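Enquirer: Sequence and predicted model, in that order:
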Amino acid sequence: MTDFLLELRSEEIPARMQAAARAELEKLFRAQLSAAGLEAGDLTIWSTPRRLALIAKGLPEATAAVSEELKGPRSNAPPQALEGFLRKTGLTQDQLEDRDGVYFAVIDKPGRATAEVLAEAIPAIVRAFAWPKSMRWGKASASSESLRWVRPLSGIVAIFGEELVPCEVGGIASGFATRGHRFHCPGEITIGSVSDYAEKLRACHVIVDHEERQAIVRDGAAKAAADAGLTLVEDEGLVIENAGLTEWPVPLLGRFDEAFLEVPPEVIQLTARVNQKYFVVNGADGKLANGFVCTANIDAKDGGAEIVAGNRKVLAARLSDARFFWEQDQKKTLAQHAEKLANITFHEKLGTVADKVERVAKLAEWLASEGIVPNCDPALARQAAELAKADLVTEMVGEFPELQGLMGGYYARAEGLPDAVADAIRDHYKPVGQGDDVPTAPVTVAVALADKLDTLGAFWAADEKPTGSKDPFALRRATISIESLIIQNGLRFGLLPILDMATQAGGTAITNASKVRVRRAMDAAKAEGLGVMAVTGGNAVGLKPFGQYSMAFDTRAHDLLDFFADRLKVQQREAGVRHDLIDAVFALGGEDDLVRLLARVKALQAFMATEDGTNLLAGYKRAANILKQAGEVSGIAATTPPTDADAALLAALDAAEPAASAAVAEERFTDSMAALASLRAPIDAFFDGVMVNDPDEAVRAYRLGLLARFTGAVHGVADFSKIEG
């Protein structure tokens, strides 16, 4: 068994592409070997900014000989069929085997030297490599058939054992030579085998193992901060990126002017992280300190003093820009900034961001005034909603879109607006997907809920629903966020009426946006002296008091409620809630209070985990099958129960039905399950003791009616037909 080394050396590979490149190299290598009948086994894949390396240990010296059997035509088939089969196999007729009148070809394929397989695989891997972005270079780039790579490919090392695997791709021939660190050891290094590859590169200031470099960055940055009495703000993404930018990482601590700390800490961290790839640090008080950690790619003779000084100047320039944005933005109030939202299109079918803000403000105020979000001041909810998107047009958010909402909160506080308003502006985008913090402050909840409900209703009205894996407007995420807000805050309301309101408002927005487009076309036509027809305007939909909506809701609202049900299953799966039980409760109809629904589902799940629940489900399914075969059942005939088993089930139903119904009405769902459990023994005894399809028509009708009443009692709690098992 022999080890194999492959190194593909190039100009700098972007750090963000290296993880995917390692996975691609492994996938292609395994595929090439598998096609040749070789098992790759465990592979080691490394990357640096200038190379991808693969080590395969324990490869055989040659592939095994194989025998391939092909079925041919029948022996009495036309001569043309036989001739075609012989051409395909390269055999003669006397080499075929006749088995019961059918020709078979047995082709023995000798094994191949593994080195030969590898020599063919390497060019195939390089040419098939999928990069997010790639390029051609040199004179050959004039042809579209020339080699493509992420950056110009400059060298290939391919060694099997201690022997070179000769190959060539794009004019680059394989060899034993690679190169060390660009500055510390720029000359060629001769690699003898897999065993000395990593250590020879280390001696030349290249740590080829990306995970080792990550550990150096992670631990070195923390130590540099700790040595100065500071604490590193951990950022694993930045660790990986810095390791992908360096072959010999050296973390260094620097300082910036304390005056910059007047800028919000998130701005400083984002400036350092995004623009310069620096870590930030906290002081002993837990607040952001005027320090940063950069990662050099050389072992500087002066200990990195010049490197730190240069990075300090660059960071100072970036922070000066950030401070300028911070100061300029505060020269206007958020309300003044918000005036510009009328110039930003939210969606071509739905008007501007200003239009959306007005809809959200109305809805947030209504959610508060109707008590749907308890203890929420309607005026504050409206004010926060009107200003929530204002920071989108600020200089700071223009530079750092990631800070939208957060900067609005800072500007609101600096302006002297109420804390509840500032907090709502800051957090109204939350929760952003599963696992994010869920707001609990009433004003924030009202604005966050209104914003997401409006987005869903508007896009549903515009028929821009998610399809398959496509969800360009993140509507699935918005739905899960709404459900989290409702469940975490225990908000009690029927979801369907509010979804109907949202879709109606979206429909009105579409109409108004269309009219705006028509007016613009009219104005353009008038400017050219053309005659046009007048078009009247329309107002945004008003919001009725809660409870004044008809139950005849728009079909879009029902469709949206079904979408909520699907997302609820996804959201609750992590909590261990069974999707079929959610279906069983939703199927009853009229249950769109998510808090009550989940309480019901959890009680049902606990019940189904018991022996009573399992047996009752079996009894229900048996009863449902009998009733399905019997067709329409009118009810229990007014006669004396034919047997004691009939009488026992009737008595149990007389007791269980009202008890279960009362418990459901009072939201005592555990008690409702207990009432159902009392039916388990009578239904078992019923099936054991009687024949439902009795020859006597009156007895049969009585028992079918009894079963219909039994399934009806069960349906009062949940639709057991939806439960699996």
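Expert: Thanks, I have it.
Enquirer: all contacts plus neighbour counts: C-alpha atoms, from now on.
Expert: Fine.
Enquirer: Specify the helix with the largest residue count in the protein.
Expert: Assignment by DSSP state H gives helix 495-527 as the longest helix of the chain.
Enquirer: C-terminal to that one, what's the next element?
Expert: helix 555-573 (DSSP states H and E).
Enquirer: tilt between that following helix and helix 495-527?
Expert: 130 degrees (axes from the mean of the first three to the mean of the last three C-alpha atoms, to 10 degrees).
Enquirer: buried sites along helix 555-573?
Expert: Neighbour counts over helix 555-573 (16 or more other C-alpha atoms under 10 Å) mark 556-557, 560-561, 563-571 as buried.
Enquirer: Specify which member of these is nearest to Val233.
Expert: Gln571 (30.7 Å; C-alpha to C-alpha).
Enquirer: ok, that closest one touching Arg476?
Expert: No: using C-alpha atoms under 8 Å, Gln571 is not in contact with Arg476, being 10.5 Å away.
Enquirer: Show me what the longest helix of the chain is packed against.
Expert: Applying 3 or more C-alpha pairs under 8 Å, 6 or more residues apart in numbering; DSSP states H and E, one finds that helix 495-527 contacts strand 351-352, helix 442-461, helix 555-573.
Enquirer: Now name the helix or strand holding Val397.
Expert: Assigned by DSSP H and E, Val397 falls in helix 395-399.
Enquirer: Number of residues surrounding the closest residue to Asp235 other than its chain neighbours?
Expert: Closest residue to Asp235 apart from its sequence neighbours, by C-alpha to C-alpha, 6 or more residues apart in numbering: Phe279 at 7.4 Å. Other residues near Phe279 come to 26 when the count uses other C-alpha atoms under 10 Å.
Enquirer: Check Gly101 too.
Expert: There are 12 residues near Gly101, going by other C-alpha under 10 Å.
Enquirer: these two touch, right, it and Asn76?
Expert: Yes: counting by C-alpha under 8 Å, Gly101 touches Asn76, with 7.4 Å between them.
Enquirer: Gly180: how many residues sit nearby?
Expert: The burial count for Gly180: 21, using other C-alpha under 10 Å.
Enquirer: Check the gap between it and Ser67 for me.
Expert: 46 Å (C-alpha to C-alpha, to the nearest Å).
Enquirer: Kindly report the same for Ala56.
Expert: Distance from Ala56 to Ser67, by C-alpha to C-alpha: 27 Å.
Enquirer: Those two - which one has more neighbours?
Expert: Applying other C-alpha under 10 Å to Ala56 and Ser67 shows that Ala56 carries more neighbours, namely 20 against 10.
Enquirer: before we go on, here's another structure to hold up against the first:
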Amino acid sequence: MPDLLLELFSEEIPARMQAKAADDLRRLVTDKLVAEGLVYEGAKAFATPRRLTLTVHGIPARQPDLKDERKGPKVGAPDAAVQGFLKATGLASLDEATIQKDPKKGDFYVALIEKPGKPAIDVLAEILPVIVRTFPWPKSMRWGERSAKPGALQWVRPLHSIVATFGIDTEEPDVVAFDISGIQAGQVTRGHRFMAPDEISVRRFEDYEAKLYAAKVVLDPQRRRDIILADAKTLAQAQNYELVEDQGLLDEVSGLVEWPVALMGSFDEAFLSIPGEVIRATIRANQKCFVVSDPATGKLANKFILTANIEASDGGAAITAGNERVIRARLSDARHFWETDHKSLPEYRDSGLRPLDQRLKKIRDQKIVFHASLGTQGERIDRIIRLAREIAPLVGADPDKAARAAELAKADLVTEVVGEFPELQGLMGKYYALAQGEDASVAAACEEHYKPQGPADRVPTDPVSIAVALADKLDTLVGFWAIDEKPTGSKDPYALRRAALGVIRLLVDNGIRMHLQRKSLLIEMRFRILGALARERGFTKQLTSTLDILNSDKDHASLEVELISSLERSIEGLYSEIFAKADAAQLNLLSFFADRLKVQLRDQGARHDLVDAVFALEGQDDILMIVRRVEALAAFLATDDGKNLLAGTKRAANILRIEEKKDGRAFDGAPDASLYAQDEEKALAAAIDRARAEATEAVAREDFAAAMTAMAGLRPAVDAFFEHVTVNADDKSVRENRLKLLNEIRAATRAVADFSKIQD
């Protein structure tokens, strides 16, 4: 079957847009082909800085003929109905229709419409111009004399030519004939801008790819990445260095060149006095170059590797020299920033404060806003300090060190280096904290409190870092929940999902017990809701004294007492509304944690319904214990006892649901032992009492495996009960008693989980 070759040749496409553009081109064309009845065998798209290319193979030569049977009016229907039917179907008269007999509803007319399929090349000529004109670039432009005319083509950069051929591999392909703003589709492209700029005539994909390579263009982005990485490693190893790999930079550089050529440059060794991360960020951000390290020491060497887009006649000497000049200037700037950050700020020179503390004072004095509804960065720091001090004993950290780390953690945000390279926030805080003699754990927490920032990121293990990281993330979550700025759909501008997953990983990976429904967090949420309502209803002046309480250095117990009395004084009656909103917001936040935990466990192969079954129990806000309970529940349900007990419990729940609906009441009282008429009832009652006691005791000592074992003891009694006992007995009192006994099964299993939430 024929193949399609499509190339859209333009000026340089930004590297960040190339991968998505190639995927969009493949998706748009193939979706349209399928919609037109042209089911293809395979498709692949490619991108270089100057072209988007698509090859689709195994396309049918023409559309299939379509046959459609359309039902019409009844025989003898009014003329208006008949005429409407003829017009809709394109029939000249009823003689062209058939009559379908229906003894019940009466005979009716049927039109058999046959629509012959079109040649695939004609279909392509129709769909490709539409796809090009409506291509979903994030940004596009118009150019040339026609740019001001209605319907002028918009493309990411000026489009120069289009290759569009279609045919089988044993014959000369045909050109798909179409025109877009004066650009005629053909079979001519160009190679490398400098090394092979002449026109190249191509026929099909294999021919096209080979000719491009001969013209110094590597079409496949993955192949370009492989070449860059291999050549850079070889170049580094040749001089006894090791390439510092950077996947993000590799992806970007592969989108900047069509013919990658690796070259090595150097910079003044004196610049190595700057932290390696600053050197790397400078060279990466400004020149898109890789750095190398000394394998003996692991430290950066004064060399870098650049990727040129040309085989220069001088071996790349001029290109390397040009990059060295720029990097020298940029590293000079970086060194200036680094040295400036170690000096006192002019406005605080006589304060006696150390450099990092001066930056902290700058944050407070300038009242840098964290969020319009959540106050300043300084106020947020105070909240994190208070929360970190509270969490510290729970994670084995020194409260004073945790508070100090929380105080300094955001100070580097107003340093020169972080201002130039925001991605270094936290890391620079660690360097500056060590430079002014802070405790090593305090300095480490300045860097690590942002972690983990993703599923592959490292989880801190130092107790001080854990305390500050939890405080930072919990404050963020509580604050945004209080002002109702929760993630919606795919939108999460404040990375709240990442913050919740970070809390989960910090607790689980470090084996930390902590209740998320903390009184202190509830109090903080009340304050945030108070502020939001004050702004919404226009009485912020009355809140000055109340907000002063929040910013005072008091524990949460004192804060709560003063919060209530202050609210009663300044805004009579409002505190009850605030407390209700805060309680609802905290429960909603806990539900959000449950959803994030389900995502985390599902990625590890666990069942999300088991998380629901555990979270459905009251007071489940200890993430570590929830995970352990889910693990024990999963292991139990994998056994025959677990499966059969689940089936029995669900059977009991289903009977109860039906009977409770029928009677309009719940059967939640204790059963009367004197009404047990069969041995199976007595055995089940005894088994329930025994299992509930054992499971409750096991849960109390957090031995969830033992709790599941206790529940397994119910299985024989449950099976025997359903086999020999009729629940809906004729005697109403016996029936009610047996339904209460079924409710006891449901209640007993809730010692470990809500079995009704578990899927079969």
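Expert: Happy to help now that I have it. Everything quoted here is computed from the prediction, not taken from an experiment.
Enquirer: just to revisit the earlier point, residue in structure 2 matching the residue nearest to Asp235 of structure 1?
Expert: Counting by TM-score structural alignment, Phe279 of structure 1 lines up with Phe290 in structure 2.
Enquirer: How about the contacts made by Lys71 of structure 1?
Expert: Neighbouring residues of Lys71 of structure 1 by C-alpha atoms under 8 Å, 6 or more residues apart in numbering: Val102, Tyr103, Phe104, Ala105.
Enquirer: same thing with Val217 of structure 1?
Expert: Val239, Asn242, Ala243, Pro249, Val250, Pro251, Thr295.
Enquirer: which residue lines up with it in structure 2?
Expert: Match for Val217 of structure 1 (TM-score structural alignment): Ile228.
Enquirer: Helix, strand, or coil at that match?
Expert: Secondary structure state of Ile228 of structure 2, per DSSP: H, G, I helix; E, B strand; the rest coil, is helix.
Enquirer: how far away is it from Glu199 of structure 2?
Expert: Taking C-alpha to C-alpha, one finds Ile228 of structure 2 at 27 Å from Glu199 of structure 2.
Enquirer: Neighbours of the alignment partner in structure 1 of Leu427 of structure 2, how many?
Expert: In structure 1, Leu427 of structure 2 lines up with Leu406, judged by TM-score structural alignment. Leu406 of structure 1 has 23 neighbouring residues, counting by other C-alpha under 10 Å.
Enquirer: Now do Leu406 of structure 1 against His181 of structure 1, distance only.
Expert: Leu406 of structure 1 is 42 Å from His181 of structure 1, where distance means C-alpha to C-alpha.
Enquirer: now do Glu68 of structure 1
Expert: 50 Å.
Enquirer: what about these two, which has more around it?
Expert: Legend: neighbour count by other C-alpha under 10 Å for Glu68 of structure 1 and His181, higher for His181 (21 against 9).
Enquirer: Asn274 of structure 2 pairs with which position in structure 1?
Expert: That one is not Asn; residue 274 of structure 2 is Ile. By TM-score structural alignment, Ile274 of structure 2 lines up with Val263.
Enquirer: pretty sure that match contacts Phe325?
Expert: No: under the criterion of C-alpha under 8 Å, Val263 of structure 1 is not in contact with Phe325, lying 9.7 Å apart.
Enquirer: which non-adjacent residue is nearest the match of Leu427 of structure 2?
Expert: Arg426 (4.5 Å).
Enquirer: Now name the helix or strand holding the equivalent of the one you found over in structure 2.
Expert: In structure 2, Arg426 of structure 1 lines up with Glu447, judged by TM-score structural alignment. Using DSSP H and E, the element containing Glu447 of structure 2 is helix 440-448.
Enquirer: just Ala388 of structure 2 next, same as before
Expert: Applying DSSP H and E, one finds Ala388 of structure 2 within helix 377-395.
Enquirer: Give the full set of residues in contact with Gly429 of structure 2.
Expert: By C-alpha under 8 Å, 6+ apart, the contact set of Gly429 of structure 2 is Leu356, Leu408, Ala409, Lys410, Ala411, Asp412, Ala443, Cys446, Glu447.
Enquirer: Can you tell me how far the fifth one is from Leu356 of structure 2?
Expert: In this structure, Ala411 of structure 2 lies at 6 Å from Leu356 of structure 2, with C-alpha to C-alpha as the measure.
Enquirer: Which one's more surrounded, these two?
Expert: Applying other C-alpha under 10 Å to Ala411 of structure 2 and Leu356 shows that Ala411 carries more neighbours, namely 29 against 26.
Enquirer: show me the residues around that one that make contact.
Expert: Applying C-alpha under 8 Å, 6+ apart, we find Ala411 of structure 2 in contact with Leu356, Asp357, Arg359, Leu360, Ile363, Gly429.
Enquirer: which residue in structure 1 lines up with it?
Expert: Under the alignment (TM-score structural alignment), Ala411 of structure 2 maps onto Ala390 of structure 1.
Enquirer: Look up how far Leu253 of structure 1 lies from the residue nearest to that match when sequence neighbours are not counted.
Expert: Among residues not flanking Ala390 of structure 1 along the chain, Ala338 sits closest, at 4.3 Å (C-alpha to C-alpha, 6+ apart). Counting by C-alpha to C-alpha, the separation of Ala338 of structure 1 from Leu253 of structure 1 is 41 Å.
Enquirer: Could you check which of the two has the larger neighbour count?
Expert: Leu253 (25 against 22).
Enquirer: show me the contacts for the match of Ile274 of structure 2.
Expert: Going by C-alpha under 8 Å, 6+ apart, Val263 of structure 1 touches Ala322, Arg323, Trp326.
Enquirer: do the same with Pro132 of structure 1
Expert: Per C-alpha under 8 Å, 6+ apart, neighbours of Pro132 of structure 1: Met17.
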